[in-house]
Structures are given as C-alpha cells and as structure tokens.
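Asker: Model the following, please.
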Amino acid sequence: MCCLVALLMLVGPRATIVIWWLFDSGRWSQAFDVFLIPVLGFIFLPWTTLAYVLIFSGGVTGLDVVLLIIAIMADLGSYGGGWRQRERISRR
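Answerer: You can find the predicted model right below:
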C-alpha cells in the first residue's frame, strides 16, 4: 500500500501537468513566460507547479498563498518520505 501511495505522489501530478498542458496550453503560457520554468516544475516541484497554474489567473493573494505552501509541503513530503522508511529498514 505504501508503494502505491508513493507511486501516485510521483506520477499523479506529472500526468496531470501533461494532460492539462495538452488541453489548455494557453493558461500555461499565460502563467509562465519562459518554457524552462514549467519544465523544472514538472521535474522537481509538480504539486507547486499545478497549484501556481491553478491560482495564477486571479493573482496570488490571500488564501492562495496557503494553497502554495501546502503544495510545497506536498512536494517536499514526497521527496523526504522515503528517508524515514529507509532508516527504519536498515536497522533491522
């Protein structure tokens, strides 16, 4: 079950980015001026990239900052979650 959750955390947002970009590339070009930024977001911070594109049209204000912080925490959690497991496994 844990492997399934980890797989969804890694593949899910990236698949969403690709599908959303294919169907609504105008919104992506409006949110990002340079093509390199969303590509780096796709690789390193997919949840944050999705959240930014979602809230960009109205501007980043108020509770939008909270959504971005939650997205950053989800990205960091998907990278750091395996370290705790690895430490626990190596002790056995």
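
Asker: contacts, neighbours, all on C-alpha from now
Answerer: Noted.

Asker: First-to-last residue distance for stretch 52-71?
Answerer: End-to-end span of stretch 52-71 (C-alpha to C-alpha, to the nearest Å): 9 Å.

Asker: In it, which residues are buried?
Answerer: Buried residues in stretch 52-71, counting neighbours by 16 or more other C-alpha atoms under 10 Å, are found at 52-56, 64, 67-68, 71.

Asker: Another for comparison:
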Amino acid sequence: MTARVNSSGTDDAHRRASRNDPSRLSARSGLPVLRERNDMGCLFALFAGLFPRLGLFIVWVARPNLVDNAFDTWIWPLLGIIFLPFATLMYVILYTGGGLSGFDWFWIVLAGLLDIAHWGAGWTQRRQAPGYPGTATA
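Answerer: Reported below is the predicted structural model:
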C-alpha cells in the first residue's frame, strides 16, 4: 500500500503530525490552539484499583486541587482513605465543579459496595489470622 502524497511531496500522515499543519492553528489569531488534556493513565488506573489508599494519596499529593474542590476540609478525604478508599477515590475523580450528577452516583455506590465487601471479607477471614483468640494451635 502506498501513502498518499500531496502537492508539496510529503505524505498526509507526516503533514498532520507537523508543527506547521494549518489545522492546528486558531481561525482568529493564527496561534496554536492549546487544548487541555485530562487523561488518566492506564497504569495509574490499575495501580489505584489494586491499592486505592495509595492511589488516593498520590492524587492528593500530585493534584491537590482535585481533592480540595471535592471536599471542604482535609478531614473527609483522610477518613475516606482510612474507611472507604474506593468510594473516596471515585468521588474525587468524578467530582466536577457542580458536584456529581446522574450516572456518577452509580460509580460511587458501586465503589462503596466494594469497600464494604472488602471489610466483610476481612471480618469473615479473621479466624485464620495467627494469634486470633479461639483458634486451635497444633
């Protein structure tokens, strides 16, 4: 397959990636248009899914404005890190200036249920912990 070549002798893929591409320029001023990218990396999403407390702490340190906008004081995110890390992390990520709306609450409730399931699983497995009273020693 051959690449399409325009009249200047360069292929279209190179032209689109070029700094001199006219589609990058603003129609009014001719200056480059700066678009805000708010991408969350896949590695961080995986990391935060496995370790939500550490993920929320990293968000709090790296992007304090996200946490400050979502909560009025520092005590709520701190309690969230301790007791409901998934729900707190989801709340911070999904929070917009006007709060949460519609389907956002589904993700918060799902994250809260995951947090409660984590606490429940720990409670049901408590007898397997070494040194727990009432366990028989061999």
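
Asker: TM-score for this pair?
Answerer: Laid over one another, the chains give 0.76 as their TM-score (TM-score structural alignment, normalised by the length of the first structure), with 81 aligned residues with a C-alpha RMSD of 2.3 Å.

Asker: coming back round to it: between the buried residues of stretch 52-71 of the first structure, which is closest to L8 of the first structure?
Answerer: Using C-alpha to C-alpha, A71 is the member of these that lies nearest L8 of the first structure, at 14.9 Å.

Asker: how about the closest one, what does it touch?
Answerer: When the contact criterion is C-alpha atoms under 8 Å, 6 or more residues apart in numbering, the partners of A71 of the first structure are 47-48, 51.

Asker: Show me what W119 of the second structure lines up with in the first structure.
Answerer: Using TM-score structural alignment, the partner of W119 of the second structure in the first structure is Y79.

Asker: Distance check, that match against R27 of the first structure.
Answerer: 28 Å.

Asker: picking that back up, in CSV: the buried residues of stretch 52-71 of the first structure, plus distance to L8 of the first structure.
Answerer: Converted to CSV, the buried residues of stretch 52-71 of the first structure look like this (distance: C-alpha to C-alpha, whole Å):
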residue, distance to L8 of the first structure
Y52, 20
V53, 20
L54, 20
I55, 23
F56, 25
D64, 24
L67, 20
L68, 20
A71, 15
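
Asker: those helices in the first structure, which residues are they?
Answerer: Secondary structure of the first structure (DSSP state H): helices located at 2-23, 25-31, 36-44, 46-55, 64-90.

Asker: just these: most buried one?
Answerer: Highest mean neighbour count among the helices of the first structure (mean count of other C-alpha atoms under 10 Å): helix 46-55, with a mean of 21.

Asker: Just the residues contacting it, thanks.
Answerer: Here helix 46-55 of the first structure makes contact (C-alpha under 8 Å, 6+ apart) with 13-14, 17, 27-28, 31, 38, 41-42, 64, 67-68, 71-72, 74-75.
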